Structure formats: C-alpha cells, structure tokens
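K.L.:
Attaching a predicted model along with its sequence, questions to come.
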Amino acid sequence: MASTLRGATSSVCRSCLRLLRTPPPSRLVLIPGRRLFHTSPGWRAFGEAYPNTPSAPDVAATPPERPPHIRPLFNLPSARRSSLRLSRQDLVRVEERLEDRDLPGGYAAWLEVSDPRHRDGEPISEQVTDEVIKPVVELLLEGLIEEGPQHSELPPAAEFLETLRSMALANDSQYRLLLTSMLRQGKGPELVSPVLDSAIQYYKEDHFRAGARRQTVEGEEETSEIDRDMLWSSLRWGFRLASSPSAIASTIYLAFLHTMEVATQHHKDLERTLFSFPQLPNAPFLGKYMAHHYFEEEMQTRLVKLADKFEFKKLLTVPALLQRATAQYTDGGRLKDYYDSLRTQAEDTGIPFSEENFMVFVMAFMTLTEREVAIEIWNDMARSGIFPKPRSWNMLLTEAGRLQDRDRSCLQAVWKTIITSGVIPDVILWTTRIHALLMADRKAEGMKVLKDMQKSGLKPTTATINAVLDGLLKNGYMNEAKKTLLVATGMGIKSDLTTYNTMLRALLRSRNFDEAISLLREMQAAGIDADIVTATTVLDGLYKNSPTKPDLTKVRNLLEYMEAAGVPANEVTFTTIIEGLLETGNEQAAQDIWMIMEFKGLKPTPATYTTVIRYAFSKGDLLGVEKLWQQVEANRVPKDQKLWTRLAVGYAQMGEVERLRSVMAAMGEEGRILPLSAYTLILRALEKWELYNDVKEIVKDALEKDMISSDGSSRGPVERMFWQTLERVAEGAVLMDLKAQGLVTV
C-alpha cells in the first residue's frame, strides 16, 4: 500500500509486505496468442498475404509461447465431429483425381468414400481426423467454384458447402473462399444471401460449441462453453485483424452489404450486431481488400458506397456515436453546420432522422446555451411528424435544470412549452422539475411545486421523495428533509436503499453519528440490504467528520455489521470501498480498510493495485508507485492488462520516459502489448512534456507491432483518434519528420 494513503512519500504499509509473501493459489488463464494473427508465423502459414501485411517470416518457424490473454480464438475447431470413417487411402483417391484436373472423377470418388455404406462396418487401422479431411474437401470446393459450372452433373458449390456444414466439415476458410468468389464474379444478392445465412448459421450452431480452451498454471486444459453470441465477438476480432488470412469477417461484411436488399432474419440479426462494433472496416480499406481479390470495378464502387451508407445508418442508429460526434463541437455555428449536413445526407440516402437523433442535437445546443437553436431543432422534429415522447421532454427539462446558474428562466420556459404543447406532465416530469429547483437552492419554489403536483392529482413516489431529499440535503436543509421523510412515511411511501444512503450521508456530514447508526438499524429492520455505497458513505463520513481517528476495532465491527446487513466481505468489495474512499481523498480510511482486508486473510487483487497506483500517480508519488510495484512482484500478483496500462500511462503522464520504456520492455517479455488507446494517451502525455523524439519512438513501436497502418488509414475510431492526436503533436512537425524518414505515408 502506497504511503500516499498516509499523505507521505517516504514509507509504505509494512503490513502489506508481511502478508504479500504468501504464494498465490492456482489460477486458470485462457490460452492466448503472443502476436496478432497477421504477424504470427503460425497463422500466416495457413493463407496468403493481404494488403498492408508485412512480408511473411519463415512459416516453418515455431509459433511463440502464448501468454495469458482473453479473446475468442478465430479458428477454433467445431465441437461437432463428423461421422465419416475415412483412411488415408480414401483421401488419396480423391486427391489424385483432383490433381489430374478430373473434377467429376474427384467428386464421384468423394461421394463413394463419404457414403455411410462405403465401409459397412469394416475396421480402419489408420482413420484420419476431420482436420485432415477438411483441406481435401476444400480443394474439391475450390474446383466446384472455378470449374463446376462447366459440368452439369456436378452440384453448385454453395450446395456442396451446405452439405459439408451438415456433415460438420465446414470451416472459416471454405466460407471465405465461396463468398469472395461469388462477390468477385458479381453474383446477384439473391444467390449470395443463402450462403451468407449459412455462414452465420455455421458460426452460431457449430463453430463456438467448442468453447474456449483454458489452461491452468500446472499445464492442464479445461473447456468452457461459449454462448452463440460469441460469433459477434469473433467477428469483432476479425474486423480488427481484417488484413489477416482469417479475414472471414471482412468477407462476411462485404456479403452483408451486397445483400442488404434481401434482408433475411439472419441478415437483420447481423445488422443489429454490427451496430455495436466500434471498428468496422472503412471504405478505403474495403477498396484495397477488394482490389487484392480482383473484384470488378463496378462491384468495388457499389460496395464502397454501401459501406458509407451503412456507416451513416449506424451513426443515426446508435445514439452514443452521434453524441460523441456532437460533443466535439464547442462552437454553436459549426455544430449547426454539422446538423444541416447530416439532415441533407439523411434526405439523400433515404434514412430519416429519428427522435433520438433530434434530441442529441437539442441537448447539445442546450449545453452550449443556444436555447433558440435547440427550440428550432425541436420544431424540426415536430415538422417531421415526430411527437416527442415523455422521455424526450424529461431530457429537455433535466438539461434546463442544469443550466439554471447560467439561464435561470430556462427551466420555467421549458415547463411552459410542455404545458402549451398539450402534454399532461406525469410523475417523472414533476419529479425532474422539483429536483432541479431544489438543487439550485430554490427551496421555496421547489416545495411549492411539490404541493402543485399533489394538487394535480398525482401522488409522489419513492423516487420523488428521494429527489426532494437529495436537493434539500445538498443545501443543508436537514430539518426540512426529516419533515419530508416523516410526511412521506405517513402517506405510505416506502423508503428504499437510495433514501437511506442519502440520509446517512447527510447525517454523517453533520456529525449525527448516533442518528446514523439508528438509521442503519432501521434499514436492516426494514429488510433493505446495504450496498457498497452504504459502506463507503459510512466509512467516509466516520473518518472525515469524527473529531478523532476512529479506533480500528470499531471500524472492523462496523464492517462486520455491514456484512450482516448485506455487504459481502470479499476482495471486490474491499477494492471498491478503497476506490470510493480515495476518490474523496480519504487516505487514512483507505489505509485502514486495506489493513482490515489483510487481517481477514483477503489478498489485494490486480484491480486493488490498479486503483491505488492510479491514486499515487494523481498525487505525484513516484516512490509510492515503485513500492507498490515491488509488492506486486514480491507477491506474484497476476499483472492484467489494466494494471500494465495504468503503470505505463501513469509514467508517461509524469514524463518518466525511462520508466515507461522499462514497463513496455517488461510487457514484451511477458508477451503483452498495450492497447492502441493507451498509445494515444501516451502520445498526449509526451506532447505535454514536449518529448517529441519519444513520441516518434512510440509511433515506431506501434508500427512494428502492426497496430497501425503506415499509410494512415484507420480501421476504426481508435486508430483514427491515434492519427488525429499525432497530427496535432508539435503542430504536425513530428508527423512530417516521420514522413521524411519514410516510416509513414500519410
């Protein structure tokens, strides 16, 4: 535990060092990959190179040892096994005919050896596995794709692949081969759609029944079931690694775009899921991908346009994306131009603005105190035939409440608009208005509105009372809060956990410790379990408002009481409490909780150390960070991605470049790399310290790890943010130097 928790920078909690010497128990880790697919010799051996892929190293090289990392494996074998019992000689019969370019003969041989009656119970001394059979049937599939149409007696390739799927002999490569070929040949959407459906069905029903392989530190393996939704997680990795030989994801995406007009149920499911992907291949990448596979120029142009249209549809469908885009504007004029351009694009593409889209811009302009423009957009929504739902009115009212310090009349103006629009306010709208007034210390108005609400025939709910208590107690009206709570109880309005937490916080702040303990007992008697917020609130208030430091025994007793009241005593709970206490700057309380955690025999987790190291960095306590890291090493605490990232980014933000290099080197020894988002944070930190040469080294490192493309193209928002950050460093001078060195071609 860092000495920062005691406000000093010269010592560390000795009790931590005492208990951290205990060896950790056995743990399970997922078998990972040290390098990304498209830089790993073991994976490159299974396919050709793709655009922007570095030249392949020796494919015979032994793949590096795989360190712990959690992600779905793209080429997991199917859990289903075929019922075929074939010998090596059976496969040779098929291969020989295919090598002689006798496709009909090869197919006939396959029909014979795959017939269940072929062996008729005859034992096989050297039966081959499914993984040996699949490359042979893939050669046959390739032949049916290229030459099959010339032989009327042979089935279509799509029909043959569907047969393979039913026999549990399908794989990623076969679907990529067939879909790419059909798109390259310009097959119509109605022909491609069934193959796409089959590919999705293959992933859902077959591919991920295999589960994830997990390996213990003792070297044993276990298998866990993976939900069908892991298809989408796998595709996400495929999009991120779309230049790899396992680029089935990009192929499926192109097939999806091509078949948008033939939307089956599988297609609709895939569309909904693609909306959640942060890194779909962008139009430039898809263009390179299709050029590499010799797509017709007309098809390339069509699919790139559809990709742009889908990205726009995604922007308008996922509110968070549009919110993120509007948040970048601090000038009302530029935001209005952006709004107008999107409306024009929506009309051109036939994708209408939804209520959520309009509300994003309404809220953005309200935040910029551009009330007139916000009302104008609200009217645009009405003119579009959209009658706002109560949720939209509530959002508008909430934002008006936040703006009271800058525009006191805004809240009343919005309420008047609600009434004149013919909307009958419900309990939620009344509650929002009351809370906004009380939070702005307009007590008389707020309590009057509470009475007006009751006069309108609406009874306050528990949420209403909680809002009233929050607003009153924030401004120190303890007596009014107690009276309100008594009245509410008399009306039969039950208190909930939020009610108790709100009152507890206020009582402890005002040093009414006896009342706080009584309230805790009352809460327990009412059958309401305390939560971590309750525990943190009580501990924080006890330490900050007590005239003397609380006795550690009393704190332990309090935690035991909280445990009996519903707060579990485990590592996660203690870490969350420590984090909550540090967020309020309560170092002494966090220090004691750490000691109590050790006293109970609970060991700090990677998350615990991440929390405290983050706090130490925020205090500028490098010595505390170093001592904490020594504890991590001494106790052999597993170093997860968040812990490594926090350490690396923290050193960068402190300008400690040598320590940053040491961390990245240590990560390399463990086969780990920082996420690209961390590289972006490091760029910003180094720019602040004007360490421009070190910025160049970070960029070179990202290039060497193939995390970014040297041409500046981005496969998603994370890469786009990296390049935008780099372009701003030293007003573009660093990027110009990298260009001059031939490292990038942006």
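P.N.:
Thanks, I have it. Residues are numbered from 1 along each chain as shown.

K.L.:
hey, let's count contacts and neighbours off CA atoms from now on
P.N.:
OK.

K.L.:
The closest residue to residue 614 other than its chain neighbours and residue 618, how far apart?
P.N.:
In space, residue 614 comes closest to residue 646 once its chain neighbours are excluded; the distance is 6.7 Å by Cα to Cα, 6 or more residues apart in numbering. Using Cα to Cα, to the nearest Å, we find residue 646 at a distance of 11 Å from residue 618.

K.L.:
cool, residue 599 as well?
P.N.:
Counting by Cα to Cα, the gap from residue 599 to residue 618 is 27 Å.

K.L.:
and what of residue 240?
P.N.:
Here the distance between residue 240 and residue 618 works out to 33 Å (Cα to Cα).

K.L.:
So for those two, which residue has more residues nearby?
P.N.:
Legend: neighbour count by other Cα atoms under 10 Å for residue 240 and residue 618, higher for residue 240 (21 against 14).

K.L.:
report the longest helix in this structure, please.
P.N.:
Of all the elements of type helix in the chain, the one with the most residues (DSSP state H) is helix 297-317.

K.L.:
After that one, which helix or strand is next?
P.N.:
The element immediately downstream of helix 297-317 (helix or strand, assigned by DSSP states H and E) is helix 319-327.

K.L.:
what angle sits between that next one and helix 297-317?
P.N.:
What separates the directions of helix 319-327 and helix 297-317 is an angle of 90 degrees, with axes from the mean of the first three to the mean of the last three Cα atoms, to 10 degrees.

K.L.:
Mind giving me the packing neighbours of helix 319-327?
P.N.:
Taking 3 or more Cα pairs under 8 Å, 6 or more residues apart in numbering; DSSP states H and E as contact, the helices and strands that helix 319-327 lies on are helix 297-317, helix 355-367.

K.L.:
want to throw the ones you listed into a markdown table with distance to residue 734 and mean neighbour count?
P.N.:
Written out in a markdown table, the entries for those read as follows (distance: least, Cα to Cα, whole Å; neighbours: other Cα atoms under 10 Å):
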| stretch | distance to residue 734 | mean neighbour count |
| --- | --- | --- |
| helix 297-317 | 31 | 17 |
| helix 355-367 | 34 | 21 |
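
K.L.:
one more structure, for comparison:
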Amino acid sequence: MCRATSFPDDLGEYRPLLQALGSASSKAQLNQAAVRHIELKLKGQTQDDALASAELSQRLCRLHRASVLETPSQTDSTTAETATTAPESFEQKAKLLISNVSAAADKQNLDRLERLWAQAQEMLMDDSSRTPEHAPSTIRLYEGFLVAFFQLRRPQSGLQVWNSMLQSGFEPTIRTWNVMMKGCHISRDIHIMESMWHSMRNSGIQPDVVSWSTRIYGHFRIGEPRDGMSALEEMGRDWLNAQNRRRLKSGSLEDTSEVPKPDTVILNSAISALRGKKANQIPNVLAWSRRFNIEPDVATYNALLAISLGGGQATDAANILQRMAAANIQPNSSTFTILVDSMLSTTLDGMTQDEQKDKIMDLIASFEGCGMKVDVQGYALIIDRMLKDHNNLKAARSVLAHMTTRKVACTPHIYTILMTHYFDANPPELLAADALWNDIQSSRQEETMDVIFYDRMVEGFARHGDVGRTMAFLNRMSKEGKRPGWLAMTAVVQCLARSHEWDRVGQIVMDCHKQEGLLSVGLRGKKGQKDFWEYVGRLAENELYGSEHGREVFAIVEAQRAALGM
C-alpha cells in the first residue's frame, strides 16, 4: 500500500493512512511472526473457583513463615549424592516435568496436568528437593504448575500448589508473586491482587517491571482508572526516591537497578488495558509517561492506532502513522492487521464475490510490496471477515492458498472459523466439515486443536442432530482432558432430547453436577450456565419426570438453581 503503484484506486479515503504507513515502512524488513491466535477469554470465575473472595484473599496471603532452607544432614547429603549419580538427576527430572506441564497447558489438557501434579507431589516429598543445590529447580517446578493452572483457569488448583510450596519451606520469588497476581486477573478480583501486592512488599521483595505492569493493568482493565493512575504515580515516586537516595549517597545520577524505572512496557500495559470504554483516560497516561521521558514503540503506536480506527477517527489514525514515520518506528504485521480490520468494514460492500476476492488479494499484494509480511493473525482476520460478513468461501480459499505459498500454517483459530462456516451454512456443509476434519487428522494436527475448536464441533453436530458424532467429539474432549463450555453442553442435551434419549440426558446431567464420567475434568466458564440448568429444569419437570434418573435430576436441578440464585 503506500508506495505500490498497483494499490486499489477505490481506497482513496484511506490514502492519508496509506501514505503515512508507506513513509513509516520505507526501510522495513519485517520478520514473519508465528502468532497463535488465542480466543480463550477470561470471563470470570468458574465453578472450580467457588471460594468467596474474602476467604480466598485470606488464604492466598497467609504466608507461613517457614524456616530458611536447612543445611542437609549427613544422611541428606548421602541421599542427594545418590540422586546426583543416578541415571537421571533431580534437575533433569524437574526439567522434563516442567516441559510436560507446559505442553499440557498449551493443549488445554487439564486431566494430564492434574496427573502431572500428582507425579510432582511424589517427587517433591523427597528431601533432596529441598536442598540448596536443588532448590532452584524445585521453585521453577512449583512456578510451572502455578502458571499452567492459572492458564487453564483453575485458581483453586493453583492455590493448592501455592500452599504446598509454602508448607515445604520455600519462600515465593518475585516470579512466583507475579504469577499469583496475574492469576487474580482471572478471578477478576482486584482486592485479592492488592492483598498479594502488599504481602509481597511486606515480605521484603522489591517489585520488578512485570510486577508493576501486572498491577497497573489489573487496575485499569478490571478496576477503576483512578487506581491505575495512582499505581502509576506510586511507581514513579518509588523510582524518583531511589534516584535521590543514590544521588545523595554517591553523587551519581545513574539509574538504580533495584527499583525499576517507568518504561515503555508500563506505558503499553496501561494503554492496552484502557482500550474500549476507558480510552478517554489514555491522555492522562501519556501525560504521565512524558514526565519520565518514555518513548513510544511500535506496540504503543499500534494500540493507539487501533483505538483511533475503532472509534472512527481516521484523521487521528493518519496522524499516528505520521508520528511513527517521524520517530523512525517501523510498522509490523500487527499494524497491518489493525489497518485491514478497519478497511474491511467499509470497502467490500456492494461488490460481487469475485471482486471481493480480487480486492483482498490485491490488498495483501500491496502490503507485501511495501516489504511487510502478513502474519497468521492477519490471515485469520481476513478469512473470518470474508466468511462471516460476506459468505465468500471463494475469497477465503484464495487466502488459504496464498498462505500455503508463503508456508504459513493454519492455526486452531482458522480451523474453527472454517468449521463454524460449514455448520452455519444453509444447508449445512457437513461433508465439507468431515473433509476438513480428515485433513486435520491426516496432518496429525488434531492434538493441537483447542477447546474452542472442539466446542464448535460438538455444537455443530449437535445442532444438526448427529448424536453419534456429537458424543464422539465430547468423548474425545474428555480423553484429552479438555473442558467443554456450557453452551456446548446445552447443545448436547438438546440433541439427545430431540432423539428422546432420556437416560443419556440424565447421565449427562449427573456427570455435569458430580464432575464424573465424560465431564470428570469439569466445565469451562460461566457463559450459558444458567441457560443450561433452566433447560434441564424444564426437562426434569416434564420429559425426564418418569425416567430412570428423573428424581435425581430434579434434585440436582433444584440444588443448582439455588446455588446460582435462579
């Protein structure tokens, strides 16, 4: 776009944007990023997180002051020496376990993760795990489980890891505190996060940049902007006070390494947290940043660009791109995605599907002509818009073919977009869905599919009355330790009800309630939870009334309604 002479003429209204980007990207030689598009959004606590906020806060912050790691006795030393000379050392075992934990979290396999935690507990019972030699590996192991459980939205399981670590005599490191505070974002409880913050400070640990950015992001995104600004001011005061102490002591004005200086990481964290309805607070953050001579980077400009275009402020967006060029900040693939997102909203209406396809491919070629490479997130955006907004499968397939020539692999998100299109088509294209699933299996990618993909498979086949494949994919989720969402389970029960399979409906309801059988790893999120129990309640009062599990289902529904305040 920008310098390419073949750029489509009818995008004239965007010419200021394009010219500014062209200037900014005049020397760009950008790397292609393999960006995994994660749609698993954090939408509050699950049933697993049933602890009341006050109780959870108290338990999280109850730091048992364990003794410092003891010097091992002669017996312990002998044990440690034996472990060291064994074919596989403690460090090697811990490293392998940490790798497996990370893989289980990436695959969203909660069942696998819980089995790994049971394995780790046996390993951590060995006295050698608490020797000074092995303590760093042990701490990393605990932290790996904390990250994984919070990633899978299991804060209570994370709490068990936390308590196990404290009871074993280990003091939290700065990374441990950061993980715990970030976990508080999942439960969306700023009071717990603040309690964790003050406990960390009281323990004598100095916050690092990650600590500050986690706290600031939490206040701006989940809490109140005034508390976010207060945290920014506090960070600034801490650094200035440290600078003054250092100057008085040594006469030097050099930065102190102990207290982090407000920087671009903090600025970007605050701006990204304020996107949406709180964007009017961004000028206050920028004014704060100027007091510390913080220079915006490409992530800063991208965030501001997205906010401007999202609000329909094309002139502001052009000015932002011009400032990027003046600061010699090179745009990246995220800049492309942001601009395309805005352009696709207005430029394709009224065109035939062939014209839309040609326009999209010209747009991609124009960006590549400027030296920019489209990343997988940008491709996913285009495919999604082509299918959802324009029902243009031909254009989507052209983009997929272009991805193949550029050796850009499909992600679970792109596969989910395609499957959703096939299921939503009228009539549904179930043969195409089957063919795509066969392609995924033949390329051995099925294990990389995430819970969102499997939810859509379950919902799609259930909606179209295919009981066999609905239950097959639900069973697959169970075997892989993936938790279905409530909307998917509602679709399952409705599918079974339409087929009058009342005993299976009753069994599914009991599994949901007791977390047994196909739902032994539980369910995910809260969206659709009340609707699920409302629907099951109607069945319990009518069709299920005289079934094998009717009375038990009715009691379960009453208990769930009471617990949810229905």
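P.N.:
Good, I have the coordinates. In this text, all values refer to a predicted model and were calculated from it rather than measured experimentally.

K.L.:
TM-score for these two?
P.N.:
Aligned and superposed, the two chains score 0.52 in TM-score terms (TM-score structural alignment, normalised by the length of the second structure); 423 aligned residues with a Cα RMSD of 6.3 Å.

K.L.:
hang on, the earlier thing: export the helices and strands packed on helix 319-327 of the first structure as TSV, with columns for distance to residue 628 of the first structure.
P.N.:
Shown next, in TSV, are these (distance: least, Cα to Cα, whole Å):
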stretch	distance to residue 628 of the first structure
helix 297-317	43
helix 355-367	42
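
K.L.:
and of these, who's closest to residue 272 of the first structure?
P.N.:
helix 297-317 (9.3 Å; Cα to Cα).

K.L.:
picking up where we left off before, my read is that the residue nearest to residue 614 of the first structure contacts residue 610, right?
P.N.:
Yes. With contact taken as Cα atoms under 8 Å, residue 646 of the first structure and residue 610 are classed as touching, separated by 6.6 Å.

K.L.:
Neighbour count for the two, which is higher?
P.N.:
In this view residue 646 of the first structure and residue 610 are compared by other Cα under 10 Å, and residue 610 has more residues nearby, 23 against 18.

K.L.:
contacting residues for that one?
P.N.:
Taking Cα atoms under 8 Å, 6 or more residues apart in numbering, we find residue 610 of the first structure in contact with 642-643, 646.

K.L.:
quick revisit: any idea which element the residue nearest to residue 614 of the first structure lies in?
P.N.:
With DSSP H and E as the test, residue 646 of the first structure turns up in helix 641-653.

K.L.:
the inter-axis angle of the very next helix or strand once past that helix versus helix 641-653?
P.N.:
Sequence-wise, the next helix or strand downstream of helix 641-653 of the first structure (DSSP H and E) is helix 657-669. Helix 657-669 of the first structure and helix 641-653 meet at an angle of 160 degrees, taking the same axes, to 10 degrees as the criterion.

K.L.:
Can you verify residue 358 of the second structure is assigned to a helix?
P.N.:
Yes. The secondary structure assignment for residue 358 of the second structure places it in a helix, going by DSSP: H, G, I helix; E, B strand; the rest coil.

K.L.:
With adjacent residues omitted, what lies nearest to it?
P.N.:
residue 395 (7.9 Å).

K.L.:
Residue in the first structure paired with the one you found?
P.N.:
Counting by TM-score structural alignment, residue 395 of the second structure corresponds to residue 592 in the first structure.

K.L.:
That match and residue 554 touch, don't they?
P.N.:
No. With contact defined as Cα under 8 Å, residue 592 of the first structure and residue 554 do not form a contacting pair (11.4 Å).

K.L.:
Can you pull the residues that touch both of the two?
P.N.:
In contact with both residue 592 of the first structure and residue 554: no residue, using Cα under 8 Å, 6+ apart.

K.L.:
which secondary structure element contains residue 229 of the second structure?
P.N.:
Assessed by DSSP H and E, residue 229 of the second structure sits inside helix 225-250.

K.L.:
For that helix, name the packing helices and strands.
P.N.:
helix 209-221.

K.L.:
got the contact list for the helix it packs on?
P.N.:
With contacts defined as Cα under 8 Å, 6+ apart, helix 209-221 of the second structure is touched by 174, 177-178, 181-182, 185, 190, 193-194, 197, 225, 227-229, 231-232, 235, 260-262, 265-266, 269-270, 272-274.

K.L.:
One more pass at 7 Å, please.
P.N.:
Contact partners of helix 209-221 of the second structure, identified using Cα atoms under 7 Å, 6 or more residues apart in numbering, comprise 178, 182, 185, 190, 225, 227-228, 231-232, 260, 266, 269-270, 273-274.

K.L.:
element containing residue 560 of the second structure, please.
P.N.:
Using DSSP H and E, the element containing residue 560 of the second structure is helix 550-564.

K.L.:
quick revisit: in this structure the residue nearest to residue 358 of the second structure contacts residue 361, no?
P.N.:
No. Counting by Cα atoms under 7 Å, residue 395 of the second structure stays clear of residue 361, with 8.4 Å between them.

K.L.:
so which helix or strand takes in the nearest residue to residue 268 of the second structure once chain neighbours are set aside?
P.N.:
If you skip the residues right next to it in sequence, residue 268 of the second structure has residue 300 as its closest partner in space, 5.5 Å away by Cα to Cα, 6+ apart. Under the assignment given by DSSP H and E, the secondary-structure element containing residue 300 of the second structure is helix 298-310.

K.L.:
Many thanks, we can stop here.
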